[in-house]
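Participant: Quick check, what structure comes out for this input:
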Amino acid sequence: MVLYGLKNCDTCRKALKALPQAAFVDVRTEGVPADLLAAAYARFGEKLVNTRSTTWRGLSEEERARPPLELLAQQPTLMKRPLIAEGDALYLGWDKATQAALGAAA
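Facilitator: Coordinates of the predicted model:
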């Protein structure tokens, strides 16, 4: 199990605490593999881009109009967090459904 997020993100820290067996990848320093990002976009669509983030608010209209995968490749902090990969299964965010699916208690 791999958790993609930011080390200073409270939600990612909660998820990591509840999933001690997960390997953590900081998307700011290490990024997200392109094939995983493409699979996550195919599964979650526009929800993969966090349009409520500070990074998003700082983008110009031209930048926001770019294809989401291109944007996420250049600005990994725009990704909704955490993105959790367990085998072929992908989970986005740390809501009750994700916690239940992974058998974690927050």
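Participant: okay, CA-based contacts and neighbour counts for the rest of this
Facilitator: Will do.
Participant: List the residues that contact Thr55.
Facilitator: Thr77, Leu78 (CA atoms under 8 Å, 6 or more residues apart in numbering).
Participant: so where do the strands sit in the protein?
Facilitator: Ranges of strands within the chain are 2-5, 23-26, 83-86, 89-92, based on DSSP state E.
Participant: Most tightly packed of these?
Facilitator: Most buried of the strands of the chain by mean neighbour count (mean count of other CA atoms under 10 Å) is strand 2-5; its value is a mean of 24.
Participant: Here is the second sequence; please produce its structure so I can put it next to the first one:
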Amino acid sequence: MIKMYGIKNCDTIKKAQKFLTAQGVDFEFIDFRQDPISEQTLQSFIDAVGWEKVINKRSTTYRNLSDEEKQNITLALTLKNPTLIKRPVLVTESGVSVGFDKETYQKLG
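Facilitator: Down below sits the predicted model:
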């Protein structure tokens, strides 16, 4: 089963959901504001793609961090501020992808 992690009011999430639905792809959506992810789940994202891809440096949340926090992003800080996670995070049998990429998503259909 494909899992999509994100927040429901995110435009990129809406675009990704619409795309997958149009492709006839079944997926489970997990809103990490309503259903916080575990430390293990976050670590699995990081292990798969690395911190650089997981953290959304264009988010308001990231821009509001202190310089020290930006240099020392931790699991705890990210779990406390889930909007730091770039969206969507898609977990499939073949791995983890972060962000909406049509080519990647078309391969799921």
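Participant: And the strands of the first structure: which comes nearest Arg57 of the first structure?
Facilitator: Ranking the strands of the first structure by proximity to Arg57 of the first structure (CA to CA) places strand 2-5 first, at 19.1 Å.
Participant: how close does the closest one sit to the second structure?
Facilitator: Compared with the second structure after fitting, strand 2-5 of the first structure has a mean deviation of 0.7 Å; criterion: mean CA distance after the TM-score superposition for the first structure.
Participant: Just give me how far that strand sits from the chain centre.
Facilitator: 7 Å (CA atoms, centre = their mean, to the nearest Å).
Participant: Does anything pack onto it? Which helices or strands?
Facilitator: Contacts defined by 3 or more CA pairs under 8 Å, 6 or more residues apart in numbering; DSSP states H and E place strand 2-5 of the first structure against strand 23-26, strand 83-86.
Participant: Which of those strands sits closest to Gln75 of the first structure?
Facilitator: The nearest among these, by CA to CA, is strand 23-26 at 12.8 Å.
Participant: Turn the helices and strands packed on strand 2-5 of the first structure into a markdown table, including distance to Ala100 of the first structure.
Facilitator: Listed next are these as a markdown table, based on distance: least, CA to CA, whole Å:
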| stretch | distance to Ala100 of the first structure |
| --- | --- |
| strand 23-26 | 19 |
| strand 83-86 | 13 |
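Participant: between these, which one is nearest to Leu71 of the first structure?
Facilitator: It's strand 83-86; of those, that one is closest to Leu71 of the first structure (CA to CA) at 16.4 Å.
Participant: In the second structure, which residue range corresponds to that closest one?
Facilitator: Under the alignment (TM-score structural alignment), strand 83-86 of the first structure falls on residues 89-92 in the second structure.
Participant: Present the strands of the first structure as TSV; the columns should include distance to Lys14 of the first structure.
Facilitator: Output for those, formatted as TSV (distance: least, CA to CA, whole Å):
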stretch	distance to Lys14 of the first structure
strand 2-5	11
strand 23-26	12
strand 83-86	13
strand 89-92	14
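Participant: measure the residue lying closest to Thr77 of the first structure once chain neighbours are set aside to Gly103 of the first structure for me?
Facilitator: Distances taken as CA to CA, 6 or more residues apart in numbering place Arg28 nearest to Thr77 of the first structure, at 6.3 Å, with adjacent residues excluded. Distance of Arg28 of the first structure to Gly103 of the first structure, computed by CA to CA, to the nearest Å: 27 Å.
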